[in-house]
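Visitor: build the 3D model from these lines:
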Amino acid sequence: MKRVKTKIALACLAALISTPTLAQETGTVQGLLTDNSQTSYFAGAQLHIKELGVSAVSRRDGSFRFANVPAGNYTLVVQYLGVDSIELPITISSGQTLEKTVVLAANQADLENIVIYGQRAGQAAALNQQRAADSIKSIVAAEAIGQFPDQNAAEALQRLPGLSIERDQGEGRFVGIRGIDPNLNSVTINGLNVPSPEAGVRSVALDVIPSELIQGLEVSKSVTSDMDADSIGGSINVVSLSAFDRKGDSASLTVQASQNELREETSPKVSGSYTTVLNDTFGVAAALSYFDRSFGSDNIESNGDDEIEQRYYSISRERIGGALNFDFRPDMNNQYYLRTMYSKFTDDEFRLGNVFVFDGEDSEVERASKDREESQTILSLTGGGEHQLNDWLVTYQLGYSKATEDESDSLYYTFVGEEMAIDSDMLGQIPVVTQDAAVMDLANYELDEVSLEGGYSQDIESSVKFDVTRFLELAGHSVELKFGAKYRAREKQTTADILIFDGDFDDINPEMFATATPDWGLGDFGPGLNRADMRDYFKQNRNSLEVAELDSEIESNGASFTNNEDITALYMMAKIDMDNLRIVGGLRYENTDFSTSGMRVELIENEQTDVEEVVNTPWGSERSYDYLLPSLNMRYEFSDNLIARFAYTQTISRPKFEDAAAFQIIESKTEEDDGEFVTEREASVGNPELKPFEAENIDFTLEYYPGDIGVLSAGYFYKNIDNFVIIADVAGTVGWEGFEEVMQPINGEKATVSGVELAWVKTFDNGLLLSTNATLSDSEAVTLFDGERYETNLPNQSDKVGNVTVGYENELVSLRLTLSYKSENLEEIDGDLIRMEDAHQQLDFMGKYFINKNMYVYFNGINLNDEPFYHYFDKRSVNAQYEEYGRTFELGFNWKL
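Guide: Below is the predicted model of the structure:
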């Protein structure tokens, strides 16, 4: 393995050393792109030296650079969507650097509108960066994040073409790109990989990150070789604010109150930011955000056969986030930075549930409660530098990130009433349960089980990255050669601590905990249970309750494991501009050392030997694998307005941690049957030998920019995915002989995804803004069902995803009405039923009134159409889950300096 790495590194070095020396003396031009007041900078502007046909793009701080420019007199052309292009004469001297501050579109009223007001600013910034990108990207600029009533990064991304979100309690949580499982996306903060706080998964719940801490969001749908390879769906980069995004000092403050219609709770929110640049060289940026949201949901679920559950949720979610960033720029050729971000998300949930099990005269009802508080944190620390050394650019980065999920002392009560008179036809989105007065009386129930559950998950990643870029001219064409290396060390640890109490309940009467009937809007719920009383009783009487030792042990040990992943990457790539064609191609090599350790936990119940025990056996596994992955991105400008892009890439995605973890939960029961003792064995196990998903990706897009702030685009994408992971019954295979059932993740055959993306954005001179996008896709996957090959769609793959936005803005008001739509999709195969998620469409409104250029008040309406969340089995008339959240209204004030 070391020999392969050495050969690749030497090949990269040889390619650089062998480049020809420049044929003539050259100079450099660099500078800043700013506005009339020289307080705002413009990212994504395209700059050209007309006579040479070379181009550059302004960065987020407005800076640009041309290297290796032959001495002489030239014309610098600057293009930025929304304003007229400008031309400036420049003179390049041999061996000298020309520093130029370019004031974009001086004295143009259009530019003032772009800088001051949100809708046009957000659209202009995002579209300019998208147009100038080397790969296929969608971007949300900082100004645009505040143009929707979005609470977090996930909800801000749902407005982009091809992106959809998975919701939890009505809030956006996970982001899917073109319908691909969020576990197959890469998420970074300032280029640093973000670990997942949740146990067992790779997907990052972006609702942990408050939108106020974000300077921008970048979604790469095609990768380049200098990006991490684990991004079959795509790569999402969260960009935090920097003091050099603006000149001088800036500050902002937002104060808000919101109310959820369903629970009639009022929730406070406050956020602020401050940036300053000292002596034009040292910048500090800080941001804080606090949001305590109280809300709830009404839910009814079924198994599609003989069971219905009513659920009442009362929820409080607290988000605390902060960022503190430092930049030191002694000159335009040297930069140092330190980026920090911390976010804590606390979810406090109380749930009441009624479970109706229909079995004629033997029907029973469970009345249960869930009292849980869970906190998730993400800490991201990134430091690095950038140095321009004549024709060389050297960058490096050190990173540390840590994500945790802590759930301690979650308390569950289950009361059971037997031989209940209940009935239902199990039909309809909201199935009706017929029950008599006895079912509603807590005196007819007995405590069956109490459990105290805790869990802790920790995901830590450290990384180091080093890149070198050489700028040169070959045959009259501008060329960039780049090579680099990256090392990532990651540890994912999950532990569970579960205690189940199943005895000594004689003194407990459910009526001790009775409280008023919850305001549940889907039918008759019956008496409630008091959260505080149940918690207090358990604390006072815990030592007198009987613990189910075996059940507690198997539940705890079977859900605990540790995974380690060390990834070493080397890459080389080249970018060449040939008139109107830009080609970016390269190779990336990634080697992965993977190890996992856990427990083989077997519950043995043997009537013949009168043995009842749990046997715990440590288990571990390790393996290594590597990949060599090519990438090709091509960009062709038919004109300043029409751009075509093509990409061919190969990417991978490593399996979910819980799928590849070393754990086995086995149940062995030996019972007498017709005079003979028969042993039946079942198991649920991980698979450390799982191979990563492997994908070939093809993308083609056409983008038309009419010259103002707008774009009309169409694209085609295709993904061929091998080693698709499925859950299968492997009983009877090698190692599992004699088992009745063994559920294990295995690599399936393949899956394919193809589709088109369409988008149209247009701003009009009269202040009207229109934005619409749609993604139409199709997928096929092979899975196993009852031991046979079964062809279906990819889970969570909606064949239609889209957004429509209508907005209006002038000097006094800014209005936006937006509709997001996601068609039905396959959720999972549940037993012998196919579980589907119904189509979801949600209407949101945002309105602002500008008091002056620095202050405005706003009003947001979320889920105005009161759209529920609905799952069904096979047919829409067979309920799997129906949940209502109600509307939410927000009133706030914003001040900016």
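
Visitor: every contact and neighbour count from this point should use C-alpha atoms.
Guide: Noted.

Visitor: show me where the stretch 1-150 of the chain has strands.
Guide: 26-34, 46-49, 54-57, 63-70, 72-79, 86-92, 97-103, 137-141 (DSSP state E, counting those that start in this stretch).

Visitor: with the stretch 551-700 of the chain instead?
Guide: Using DSSP E, counting those that start in this stretch, strands in the stretch 551-700 of the chain cover 561-578, 581-606, 611-637, 642-653, 663-673, 676-685, 693-704.

Visitor: try the stretch 751-897 of the chain
Guide: 768-785, 788-792, 800-809, 813-822, 825-830, 833-837, 840-852, 855-862, 869-873, 879-884, 888-896.

Visitor: what comes up buried for the first one?
Guide: Of the residues in strand 768-785, those buried by neighbour count under the rule 16 or more other Cα atoms under 10 Å are 768-783.

Visitor: one more: stretch 462-477?
Guide: 462-473.

Visitor: pull the residues that contact that stretch.
Guide: Residues from elsewhere that reach stretch 462-477, judged by Cα atoms under 8 Å, 6 or more residues apart in numbering: 16, 20, 22, 54, 67-68, 192, 391-401, 478-490, 576-579.

Visitor: now the second one, please; I'll put the structures next to each other:
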Amino acid sequence: MFFDIGTRALATTIAGIVVTVPAIAQSAGSEVTDEPAASIVVVGARLQSERAVEAKRDIAVVSDSVTGDEAGSLPDFGLGEALDRVPGVSTIQNNARGEAQFITIRGLNADYNLVEVDGVALPTTELGRRNVSLDVIPSALAKRVDVYKTRTPAMDGNAIGGTVNLISRSAFDHKGLFIGGRANAGWYENERDYSDTTPSGLADLTVTNRFGSQNEFGIVLAGSYFRRDSSSLNSSGDNFLFYDEQGRRLSNANAGEYAIAAPNRRRWWTYDNLRQRYGGLAKLEYRGATLQADVTYGDFRHENDEQRQSNSLYVSGDPSVRTPTGGFAPRATAQADLAEFFEKRRISYVNGRLIWRPSDLASLRLGASNAVARYTNDSYLDTYRTVTTDALAYDYIADGLSYQQFTPRNPAYYYNPANYRLVEHGNNLDENRERAFSATIDYDFNQGTNARGVGFAVGGKYRQIDRFYDFVNGLFAPVQAANNLLTGLVSPVQVQPYNGNGDYIIAIDRAAAEARFAANRSNYVEAANSKSANLASDYDLQEHVAAGYMLMSYRDDRFNLSAGARYEHTDLLTGSNTQVGTVWSYERRGQTYDDVLPSLNLSYDVSDTFRVRAAASRSIGRPNYDLLAARQRITEGAASLSITGGNPDLRPRRANNYDVSLEYYFAPRSVLAAAVFAKEINDEIVTLVSTRVEGTGDDEITIRTSQPVNSGRVTIRGIELSVALPNLAIVHPILDGFGVTGNMTFLDGTPLSIEMTDGTMRRLPGLVEQADRIANVTAFYTSNRFSAQVAYNYKSSTLIQISTSATALDRSLDESHVLDAQLRFAITPRISLIAQAKNLTNNRPTRLTGPFQELLREEIDNGRGYFAGVNFRF
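Guide: Now for the predicted structure:
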């Protein structure tokens, strides 16, 4: 079924609005207006909708926006959550645990998109990807966030999907002193299990002021703190075995429609998380008659303190009884794991801009920025395991999309800590640092919103990235005589999963386990692969991009045309370790490439209310950093050679982009829009595993290579529909104060065909991290003192991992339905009480696997969240 109930209802709602709007516009007349009464202070969803419509109309490219309100805040806690409301945009959660981390624009995952603050690209805290973690950036620091879906030559070319630009607040948004913010206390229904739960909450504060004899100077000080103290539970069936109707084991590659799937491992995870995000921004501004300047310092941080407990029970060999709904495993192994992660992400930057306007038509802009992103993860782990024994025989129930139940026949053995022995202890440290410096110069003539006639713009940009990644691995394994048991180390806390059928998780006490290991240190030696792990992961990279552009434009009262091209020259140098046998050596590799990126944007106002836009452009998508690092391992066998690693010769993806949009501004600050688009992406990047035989006779050798390569072409087509009706008084006066915004995106992609391990070709089922259908609707009401809103977000299933050995090992994220709500009551025109509820639908991110993605692999319960507090502005 193409739509489920929720999406179908949203489609019907938007379709009804599409049919009704023209009649509304014709009957509205000059007396009907959605301007608020003088006593109403417009805030919340209504004001955000009105400002987003204004931004869409003013921006020269195809775009959508999310804005702040007069309380100094966006409607959501993180930048990623706020962007989830934008047409054509969806997000990827941080390990599916409730925080939007990466942005997907028009079905293209974060690898294709660019994130900027005030037009400056941010460095990334991620270990190998170019993605910026949106959960690091507080949304409240933004005046507005624009999502550019088409581009001009003045914009960075490394954005096939689109560009997200956070526009920071300005002192010149207000006449004088402004103070705004919010303070909320929060509670998550999934409290921490193994530590005392501490308060959750949020506090934002923005202060701006102007000074000087002509109020020509301005200052902005903004800060934000967010704290989430909660837990998540992951019920996971990590793997499946497949059998035919005669009970014969099938390989993963041969598992088809009629195969019987038997889960061979049940794994429960609990995550106790304390997440904190805090950041600040300081800006000094000057605006004179012909000169404008500002200097901004921003510092954003995100910390995650996570304790992860997990238990596994898995069959040895084959289950002896197998049916489509259950079976029996005669021998099994059990395992208990403890892992703790102390993650820190930080982005800090200084940005300076100078604008000189020698005339009303001309401006010269200079800018420079220096930014640093850091990531550290100090982790601890212990693994305790039983022997494989028939004492752990279990029955299981499994019917595909329901979570499987494993019931040990001898629970006394399963829960006895004396049967578990330590097999691995470790402390690992990940460190990543990226520095990005950029400098820009731009000159434009007759390019303003009110310009008429011919204009032009020229400019240049230089950007330098320096990054390094270091992994320190400290794993220890027991010597043969070691006998460190779990006895005396089990936490008294017994967590029963909601789908655990009465069973509970065996949890390890961290302090006691660490003390036991220290007391028996002589019984353990460093793991044999510890040195290899340290050297294999490390790399460094330097990337230099020099760019220049030129565009010409023409504008009259109805027509606006701009065309031009951007040239980018890229120098790349990477360094990493290569292993041949047992010998490691460091080597550096480099490449240079050039790109010419033309673009065309035009718009035509058919009438005062109806606008047509069209755009065509070329853009690139540079490979991720970890794919560019060679980090090669060459392992020689008796008659074989295995080569695995990255590829410093990877070319960037190159895409041709086409857009047409229709915008109907049928009433004040209201819009009905439809856009169609297509992207043709060449040199897509996939990791291929290939096998070839060289030589003959005694000299014959089998060479197996695993390496990312440029391969094939991807085509994406899509439709976006959106509507914004900030006040339904244009429908009927009785609806004064009610409003609605909604959008839907439909994507149709032609994915790659890739070579499988056995040499056959396979057409992928979709693009990675692409949802084919995205929908949002927000309904709200604003009166003199009271306002309320509910926001619904839908995403269809999303492919998240591709296997080159068997389609049955692919993984996808099931469709999601999330409902949030907010209530406000104005005590005074400038102080409001606010209450919010997050994830009222209790959406549990669900990952699927199997030949047709019909088997439930894991389901993560994050629970609901509730917040209450005060918003203020003075």
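
Visitor: returning to what we had before: which one of the strands of the stretch 551-700 of the first structure lies nearest to Leu213 of the first structure?
Guide: strand 642-653 (28.1 Å; Cα to Cα).

Visitor: which part of the second structure matches that closest one?
Guide: Using TM-score structural alignment, strand 642-653 of the first structure lines up with residues 610-621 of the second structure.

Visitor: can you check stretch 218-232 of the first structure too?
Guide: Counting by TM-score structural alignment, stretch 218-232 of the first structure corresponds to 146-160 in the second structure.

Visitor: turn the strands of the stretch 551-700 of the first structure into CSV, including mean neighbour count and distance to Trp520 of the first structure.
Guide: Putting these into CSV (neighbours: other Cα atoms under 10 Å; distance: least, Cα to Cα, whole Å) gives the following:
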stretch, mean neighbour count, distance to Trp520 of the first structure
strand 561-578, 21, 39
strand 581-606, 20, 40
strand 611-637, 17, 42
strand 642-653, 22, 42
strand 663-673, 19, 38
strand 676-685, 16, 37
strand 693-704, 20, 44
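
Visitor: TSV please, covering these and showing distance to Lys2 of the first structure.
Guide: Below are those laid out as TSV (distance: least, Cα to Cα, whole Å):
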stretch	distance to Lys2 of the first structure
strand 561-578	11
strand 581-606	10
strand 611-637	12
strand 642-653	22
strand 663-673	32
strand 676-685	34
strand 693-704	23
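
Visitor: what's the match for Asp298 of the first structure in the second structure?
Guide: Using TM-score structural alignment, Asp298 of the first structure lines up with Leu233 in the second structure.

Visitor: now for the host helix or strand of that match, which elements pack on it?
Guide: Using DSSP states H and E, Leu233 of the second structure sits in strand 217-243. For strand 217-243 of the second structure, the elements it packs on are strand 178-188, strand 200-211, strand 249-250, strand 260-287, strand 855-861, judged by 3 or more Cα pairs under 8 Å, 6 or more residues apart in numbering; DSSP states H and E.

Visitor: buried residues in stretch 797-816 of the first structure?
Guide: 797-805, 807-810, 813-816.

Visitor: which stretch of the second structure lines up against that stretch?
Guide: Stretch 797-816 of the first structure maps onto residues 770-789 of the second structure, going by TM-score structural alignment.

Visitor: quick one: Asn747 of the first structure from Leu184 of the first structure, how far?
Guide: 15 Å (Cα to Cα, to the nearest Å).

Visitor: quick one on the thing from earlier: dump the strands of the stretch 751-897 of the first structure into JSON lines; add distance to Gly216 of the first structure as well.
Guide: Formatted as JSON lines, those follow (distance: least, Cα to Cα, whole Å):
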{"stretch": "strand 768-785", "distance to Gly216 of the first structure": "19"}
{"stretch": "strand 788-792", "distance to Gly216 of the first structure": "37"}
{"stretch": "strand 800-809", "distance to Gly216 of the first structure": "20"}
{"stretch": "strand 813-822", "distance to Gly216 of the first structure": "20"}
{"stretch": "strand 825-830", "distance to Gly216 of the first structure": "30"}
{"stretch": "strand 833-837", "distance to Gly216 of the first structure": "31"}
{"stretch": "strand 840-852", "distance to Gly216 of the first structure": "20"}
{"stretch": "strand 855-862", "distance to Gly216 of the first structure": "21"}
{"stretch": "strand 869-873", "distance to Gly216 of the first structure": "29"}
{"stretch": "strand 879-884", "distance to Gly216 of the first structure": "32"}
{"stretch": "strand 888-896", "distance to Gly216 of the first structure": "18"}
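
Visitor: which of those strands sits closest to Val685 of the first structure?
Guide: Judging the strands of the stretch 751-897 of the first structure by Cα to Cα, what sits closest to Val685 of the first structure is strand 768-785, at 16.8 Å.

Visitor: one step back: the match of Asp298 of the first structure: what's it in contact with?
Guide: 268-271, 497, 860-862.

Visitor: looking at those residues, which is nearest Ser796 of the second structure?
Guide: Nearest to Ser796 of the second structure among these, with distances taken as Cα to Cα, is Ile860, at 17.1 Å.

Visitor: what's the counterpart of that closest one in the first structure?
Guide: By TM-score structural alignment, Ile860 of the second structure lines up with Glu883.

Visitor: its match: neighbouring residues, count only.
Guide: As a burial measure, Glu883 of the first structure scores 22 neighbours (other Cα atoms under 10 Å).

Visitor: so it touches Pro868, yeah?
Guide: Yes: using Cα atoms under 8 Å, Glu883 of the first structure is in contact with Pro868, at 5.6 Å.

Visitor: what sits closest to the equivalent of Gly80 of the second structure over in the first structure if chain neighbours are left out?
Guide: Matched to the first structure by TM-score structural alignment, Gly80 of the second structure sits across from Ala154. Nearest residue to Ala154 of the first structure, sequence neighbours excluded (Cα to Cα, 6 or more residues apart in numbering): Leu206, at 5.0 Å.
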